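In: Sequence first, predicted model second:
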Amino acid sequence: MKKISAVKAFGGMQYVYSHPSQACHCDMTFAIFLPPQAETRKVPVLWYLSGLTCTHQNVMDKGEYRHIAAELGVALVCPDTSPRGDAIPDEKDNWQFGQGAGFYLDATEQPFARNYNMQRYILSELPEVLKAGGFALDFERQGIFGHSMGGHGAITLALKNPGHFGSVSAFAPIVQPSTADWSRPAFEKYLGADEAFWRAYDATLLIEDGFRVNELLVDQGSADPFLENGLKPWLLEEACQKADIPLTLNMREGYDHSYLFISTFMADHIKWHAERLA
């Protein structure tokens, strides 16, 4: 790993690192906040997955998570959203696809299958990088959450890997990307035209197919401009009701899709995870 920055905050340390990735065949960057408790013991790990167009930097600058994470003794790992670099296939004029829009899946279609393997990267490679780096992280206590595309990623990764994450939550997740306007074209390019293969990356369809988590927490702004065509939280609510999965869906009156919304409820989510990872 290459250390890019290290800054003290709330008694802990905010780091940014880069490293060569075998899953994505490029250099990948991630942020990690270690609370002060990590100086003396291993601490729970909370993964935060960002949304379309974002990098590790957005939540690090705007998420306002360090105060509560330091208070509760929780580490936050914030990966990038896709592979990066001049050699990575991309559509530079399309913010819903390519670099910045990896959708936390493993692509099967060329020319994307070599690089766009964010599922494998987050589940397997980055944890091994962190273990090799000697960080004081307790991988027996992991939670995962995210925003929008990252909320989609958090829920689908938790559903498909029972026991891997002890808690899962989301801000304004894309709950049914197989029908959402901004994800269908990306799924076809990454996964091919056969929609049967898309089910593995669709939260509502995974639940329909029998995948389960113990419970879910979702916050969604009522003034989110993407609510009707992109996010559709009522579809997740219906799926959870049918599957008897406890879901807390907070519709936040007047809030939008921005980090002003996320930062308002960030502490609530970290507290919720910390209780379940204690």
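Out: Nice, thanks for sending it over. All of these numbers come straight from a predicted model, not from anything done at the bench.

In: all contacts plus neighbour counts: C-alpha atoms, from now on.
Out: Noted.

In: isn't Phe171 right next to Pro233, touching?
Out: No. Counting by C-alpha atoms under 8 Å, Phe171 stays clear of Pro233, with 10.4 Å between them.

In: who touches both of the two?
Out: Gln220 (C-alpha atoms under 8 Å, 6 or more residues apart in numbering).

In: higher neighbour count, those two?
Out: Between Phe171 and Pro233, Phe171 has the larger neighbour count (other C-alpha atoms under 10 Å), namely 29 against 21.

In: this is the comparison structure:
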Amino acid sequence: MPLAFSTLGLPGHSLDAVLALATAHGWQGLELRAAPGEPVHTGLSSTRRRAAARQFASAAVTPLTVASYVGIAEPGPDAPVRAELLAHLHLAADLGAPYVRVFPRGGADPSEGARTAARRLLELADTAADLGVAVLVETHDSHRSGAALAALLAGARHPAVGALWDVLHTWLAGEAPADSHRLLAPRLGYVQVKDVASADDLTPLPLGAGVLPLPACLDRLPPDTWVSWEYEAPWHPAAAPFAPLLADGRSYLHRLTGCSKESW
């Protein structure tokens, strides 16, 4: 399986530095946290976007995802959400990234949130497809289970709209990995892994050092499915530094997915 990691684990690092870590440790892709202060965000000029795309090509690393903070089911007017999503779609297209990540962030009524999300997604789905980008809604916040996200996506049937399976959130929702996979597989873009000590302590840990059922989450995936490690360093300052964990993390995921050294 192709492996990526999120730049969330390396706040403040330059794109050159992150790409150097990826190539040094055999990671094939990056999830790009799109936020002010990060190397990639929607405020980049066209010149800087072209330069970033050249950096990825030179390093032979895939810009897997522009990880936005758009709340696609968020209550309120549609126009600001559409504009923010459109800006991230263009950023992804300029970088050559196949995906834009969005969160649900629905309100108290999950059904209303699903309708809101579906309306907004379908309004931009054709544009996304024309740009060569798909929008992936992450299992998170108001729709953290596979069941809840599948219900949301049922109203937005389009090839450019899919699911991002964050295994922490489906686990926190009490959903078995087999059920999460069954519900999300028809629309699955890729899988985001991490590990923690418990539901009460979400400080990120090295993969395999915590309680998340990572083997059960990965053993049903097709071999071409991307798997990405998200390490939530900014919100957990006591966590171990991410960069020194990358080599062992890659090896752990290769063992789980049955890859031989010859295929690394």
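Out: Done, it's in. Just so it is clear, the structure is predicted and the values come from calculations on it, not from any experiment.

In: Any idea what the TM-score comes out to?
Out: Here the TM-score for the pair of chains, by TM-score structural alignment, normalised by the length of the second structure, is 0.38; 164 aligned residues with a C-alpha RMSD of 5.7 Å.

In: which helices and strands sit right next to the helix or strand in which Arg182 of the second structure is found?
Out: Arg182 of the second structure belongs to helix 177-184 when assigned by DSSP states H and E. Here helix 177-184 of the second structure touches helix 146-154, helix 167-172, helix 214-218, going by 3 or more C-alpha pairs under 8 Å, 6 or more residues apart in numbering; DSSP states H and E.

In: Would you format those as a markdown table with distance to Ala52 of the second structure and mean neighbour count included?
Out: Formatted as a markdown table, those follow (distance: least, C-alpha to C-alpha, whole Å; neighbours: other C-alpha atoms under 10 Å):
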| stretch | distance to Ala52 of the second structure | mean neighbour count |
| --- | --- | --- |
| helix 146-154 | 32 | 22 |
| helix 167-172 | 30 | 22 |
| helix 214-218 | 31 | 18 |
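
In: closest to Arg119 of the second structure out of those?
Out: Arg119 of the second structure lies closest, by C-alpha to C-alpha, to one member of these: helix 146-154, at 10.5 Å.

In: contact partners of that closest one?
Out: 111, 113-115, 117-118, 137-139, 143, 161-163, 165, 170, 175, 179-181, 183-184.

In: The stretch 151-278 of the first structure: strands as residue ranges?
Out: 167-171, 216-221, 247-252 (DSSP state E, counting those that start in this stretch).

In: Leu126 of the first structure is nearest to which of the ones you listed?
Out: Per C-alpha to C-alpha, nearest to Leu126 of the first structure of the strands of the stretch 151-278 of the first structure: strand 167-171, 18.5 Å.

In: which helices and strands does the strand or helix carrying Ser251 of the second structure pack with?
Out: In the assignment (DSSP H and E), Ser251 of the second structure maps to helix 246-257. The elements that helix 246-257 of the second structure packs onto, with contact taken as 3+ C-alpha pairs under 8 Å, 6+ apart, are helix 15-25, helix 214-218.

In: Now tabulate those helices in a markdown table and tack on distance to Trp229 of the second structure.
Out: Output for these, formatted as a markdown table (distance: least, C-alpha to C-alpha, whole Å):
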| stretch | distance to Trp229 of the second structure |
| --- | --- |
| helix 15-25 | 12 |
| helix 214-218 | 11 |
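
In: sorry, back to before: buried ones in the helix holding Ser251 of the second structure?
Out: 246, 249-251, 253-254, 256-257 (16 or more other C-alpha atoms under 10 Å).

In: out of the helices and strands packed on helix 177-184 of the second structure, which comes closest to Asp126 of the second structure?
Out: Among these, helix 146-154 sits nearest to Asp126 of the second structure (C-alpha to C-alpha), with 15.6 Å.
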